[in-house]
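Engineer: Based on what follows, work out the 3D shape:
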Amino acid sequence: MIEIFLVFLRLGLTSFGGPVAHIGFFHTEFVRQRKWVDDSTFSGWLALCQFLPGPASSQLGFLIGLHRGGFMGALAAWFAFTMPSAVVLVALAIYGIGSESEWAMTVVHGLKLVAVAVVAQAVWGMWSSLCKSTVTRVVALAGFALTIWFIGWSGQIWAILAGALVGLVLLRQEAQANLTGEVGVVRVRPVAGIVLLLVALALLLGLPFVVAQAPVTEMFATFYRAGALVFGGGHVVLPMLQSAVVDTGLVGRDDFLAGYGLAQAVPGPLFTFAAWVGALDQSLPGWPGAMLALVAVFLPGMLLVCGVLPWWNRLREQSWALAAFAGANAAVVGVLAAAWYNPIMMTAFQTWIDACVAFAAAAWLIWGRARAWAVVLLCVLLALAGQWSGVWPVVSAGS
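Structural biologist: Reported below is the predicted structural model:
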């Protein structure tokens, strides 16, 4: 157990670059060097994590910990990989850039430009990998339109459901051709899998009724719903949380986007961005809200991946299931693109210089293969230099 904890703690402190990079780090560490799992098992688990909602890299680490040390090993792996970035983000939210000083507001503006660049990279990457056919591209565009048309999280849900239905009808052959690998060793019994899936479903459907009777549970319900409906990786949690906490006034839009920019500069999973939002949520501010939000946003993905594990090899042979998820994933590209347009670009751009810096940073990420932390540093330093020189004043004198 100590070995599992220390290995994942080192990865949590050093794994920069987002979910795709994390998967590469995991393969090097656990397949090539430590040989905890073989290639076939690793690829099967990866396919399962990409198939389900939730943070794919964290789910994969959870399964590796489960395989190595049972459920306690899985919890040790998750905690060690997640806590470093979560602690940094919460500390910054509470003690860092929350002041109203000119330099802090300038840093926030630079981080908002980082968010524009990083989400542009995410949309481009997901479009390239998930929207390779005419059908999936049309689904993505339709998802964008539905999300813009229906304000709030309801538009996102309708877009994903519509994408799943279209995929169910039109994408069976394409989805079947794209899967490789098997699960390998299964550490969850079918009865336990059924219980975990029932718990996940009961929480998703039952929490809204609990909130009506006990408003104190609203934060947990909000973050749980976001984690349960995030297809496509950590970046997609942005529109879900934005609808839940920014549109309702629980967290300011500037603080929300600043935290998203900071999340790119720290190692570990992007879902730890939820800890930043939870710390700023006025219904339970500070460390308690951060920890509650963190557990809630990760919980559904972990319940689902363990619940489905006993039947994955059989389920992955059902073309209807794969096609539905392929359509949902294509719709998610449109949902994320809608969030990129509003609120990210609409909030971040005040002058033409903002647009130039953000799009140059996005190009550096996409085609120059820059590190996310380097883009964070560049945008923040440019904003500070522009403000202090007067060439690019991002904070007005009366602010």
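Engineer: Please make it C-alpha for all contacts and neighbour counts, starting now.
Structural biologist: Fine.
Engineer: So which elements touch the host helix or strand of Ala324?
Structural biologist: Here Ala324 sits within helix 319-339, counting by DSSP states H and E. Packing partners of helix 319-339 (3 or more C-alpha pairs under 8 Å, 6 or more residues apart in numbering; DSSP states H and E): helix 102-130, helix 134-149, helix 153-170, helix 172-177, helix 237-241.
Engineer: one more time with 6 Å, if that's ok
Structural biologist: helix 134-149, helix 153-170, helix 172-177 (3 or more C-alpha pairs under 6 Å, 6 or more residues apart in numbering; DSSP states H and E).
Engineer: Contacts for that helix next, please.
Structural biologist: 130, 136, 139-141, 143-144, 147, 160, 163-164, 167-168, 171-172, 175-176, 236, 239 (C-alpha atoms under 6 Å, 6 or more residues apart in numbering).
Engineer: How about the contacts made by the spatially most central residue of the chain?
Structural biologist: Computing the C-alpha centroid of the chain and ranking residues by C-alpha atoms, centre = their mean puts Gly234 first, at 1.5 Å. By C-alpha under 6 Å, 6+ apart, the residues touching Gly234 are 55, 270-271.
Engineer: Which residue is the nearest non-sequential neighbour of Ala275?
Structural biologist: Ala290 (4.2 Å; C-alpha to C-alpha, 6 or more residues apart in numbering).
Engineer: Which helix or strand contains that neighbour?
Structural biologist: helix 287-308.
Engineer: what does the helix or strand just after that helix contact?
Structural biologist: On the C-terminal side of helix 287-308, the closest following helix or strand by DSSP H and E is helix 312-315. By C-alpha under 6 Å, 6+ apart, no residue outside helix 312-315 reaches it.
Engineer: and for comparison, fold this next one:
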Amino acid sequence: MMIAAQSATIKDRGTGSALEVLLVFLKLGVTCFGGPIAHIGYFRDEFVVRRRWLDEHAYADLVGLCQFLPGPTSSQVGFTIGLLRAGYGGALAAWVGFTLPSAIALVLFAYGAAALSGPTGAGLLHGLQLVAVAIIAQAVWGMARTLCPDRERASIAVVAALIILFSASSAAQVAAIGLGALAGLWFCRGAPTSPADHVVVLVSRRVGFVALTAFFGLLFGLPVLRDLGGSQPVALFDAFYRSGALVFGGGHVVLPLLREAFVTPGWIDDNAFLAGYGAAQAAPGPLFTFAAYLGTVVSAQPRGLAGAVLGLLAIFLPGMLILLGALPFWDVFRKHPRAQAMMRGVNAAVVGVLGSALYNPVWTSTVGGPGDFGIALVGFVLLTAWRAPPLFVVVLSAAGGIALPHIMS
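Structural biologist: From the prediction side, this is the model:
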């Protein structure tokens, strides 16, 4: 089933060029601040209202698909819009354009962060760590209100958080998400069903099968290759790929996955990890470009620019493969009540996973006194109550981190 009969919902499908798509997404990659929800708003304004590449129904259905799947939602939406406009070349151009500005900014920060020394540099890095507390707290708060609206899903979230908090196993996060799916199948079947609007089919079933085979083959095959060969590049690729493959519920969920993959084996310390995550909040574009920072500073090989490229390719690849694999089958699958119930449980579990990360490592390694708590609290209120732009909160927290030693002395 190739894309053939969707002209009623897609305007001028396939008539654009990859260069056109690249230029549009480069502009969005420079200007899209605020996380995936904000990105989806920017995309709607650009492609539905202004350029009319899609209509409202097709766009809403596309967003619903990408929110259901693991991976970076806004990047998956952009990838699919590029695919619609200019084929696979357009899809690649959309990903490159949206990702490149943020990735370059974080690589530059990675090189500059090593040069920061003295009280001012230490205060700046500490302020970036504190903004991570506010950002993750905002994400937990918002996701809990949306994804855990009843006692069943709230309980699933709490159990998932307890599994992470009291387990020393590296597989605890995967186990928590898997148990969330089983609990959702049992406890969340009575929740209202999602609307079953028709989804735009973009690829053939053959391509879908190939993509799904590649997704699961890499997910289970990379750890085997890593253990057999002991290759550091394979180990790094596996760490990034596994983290990107298990992200449900928003880009912030990648934080505990990446920490487990990079801090636990000693490839990067907690302070440098959280400083980079705080800097990622100030950059436009997808949060997954945090991988460019990690690939640059990681102690394993390759590192530097080669590590940044490897990290970006590996962390985004699973989300794009699962998207291509789901497109031909999504319209049938999403109508099954059991599938919807499982995903409600998964979404609730990831709230618990992120909530546990808010405590450890974000809170335990960053908030050391009343001054730290005050900066984090101000940032949280600005984000949640005042709807302040994340870039403003990052700058304010960084300034607070610099000024705090003088205020508390």
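Engineer: Can you give me the TM-score here?
Structural biologist: Once superposed, chain against chain, the TM-score is 0.95 (TM-score structural alignment, normalised by the length of the first structure); 389 aligned residues with a C-alpha RMSD of 1.2 Å.
Engineer: Give the aligned equivalent of the residue nearest to the centre of the first structure in the second structure.
Structural biologist: Alignment note: Gly234 of the first structure maps to Gly251 in the second structure; criterion TM-score structural alignment.
Engineer: do Gly368 of the first structure as well
Structural biologist: Match for Gly368 of the first structure (TM-score structural alignment): Trp386.
Engineer: Same list, the helices and strands packed on helix 319-339 of the first structure, but as CSV with mean neighbour count please.
Structural biologist: Shown next, in CSV, are these (neighbours: other C-alpha atoms under 10 Å):
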stretch, mean neighbour count
helix 134-149, 21
helix 153-170, 21
helix 172-177, 16
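Engineer: Can you say which of the ones you listed is nearest to Ala214 of the first structure?
Structural biologist: Smallest distance to Ala214 of the first structure across these (C-alpha to C-alpha): 21.8 Å, for helix 153-170.
Engineer: how much does the closest one stray from the second structure?
Structural biologist: Superposed on the second structure, helix 153-170 of the first structure shows a mean distance of 1.0 Å to its aligned residues (mean C-alpha distance after the TM-score superposition for the first structure).
Engineer: got the angle for that helix vs helix 319-339?
Structural biologist: Helix 153-170 of the first structure and helix 319-339 meet at an angle of 140 degrees, taking axes from the mean of the first three to the mean of the last three C-alpha atoms, to 10 degrees as the criterion.
Engineer: Does anything pack onto helix 153-170 of the first structure? Which helices or strands?
Structural biologist: So helix 153-170 of the first structure, by 3+ C-alpha pairs under 6 Å, 6+ apart, packs with helix 134-149, helix 319-339.
Engineer: could those helices be laid out in JSON lines, adding distance to Ile4 of the first structure?
Structural biologist: Formatted as JSON lines, those follow (distance: least, C-alpha to C-alpha, whole Å):
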{"stretch": "helix 134-149", "distance to Ile4 of the first structure": "39"}
{"stretch": "helix 319-339", "distance to Ile4 of the first structure": "32"}
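Engineer: Of those helices, which is nearest Ser99 of the first structure?
Structural biologist: Of those, nearest to Ser99 of the first structure by C-alpha to C-alpha is helix 319-339, at 26.2 Å.
Engineer: What span of the second structure is the helix or strand following that closest one aligned with?
Structural biologist: Per DSSP H and E, the first helix or strand lying C-terminal to helix 319-339 of the first structure is helix 346-348. Per TM-score structural alignment, the counterpart of helix 346-348 of the first structure in the second structure is residues 364-366.
Engineer: hang on, the earlier thing: between the helices and strands packed on helix 153-170 of the first structure, which one is closest to Leu13 of the first structure.
Structural biologist: Once these are compared by C-alpha to C-alpha, helix 319-339 is nearest, at 27.5 Å.
Engineer: what's the average distance of the closest one to the second structure?
Structural biologist: Mean for helix 319-339 of the first structure is 0.7 Å (mean C-alpha distance after the TM-score superposition for the first structure).
Engineer: Run a quick neighbour tally on the counterpart of Ser75 of the second structure in the first structure.
Structural biologist: Alignment note (TM-score structural alignment): Ser75 of the second structure maps to Ser58 of the first structure. Using other C-alpha atoms under 10 Å, Ser58 of the first structure is surrounded by 28 other residues.
Engineer: ditto for His39 of the second structure
Structural biologist: Neighbours around His39 of the second structure, by other C-alpha under 10 Å: 24.
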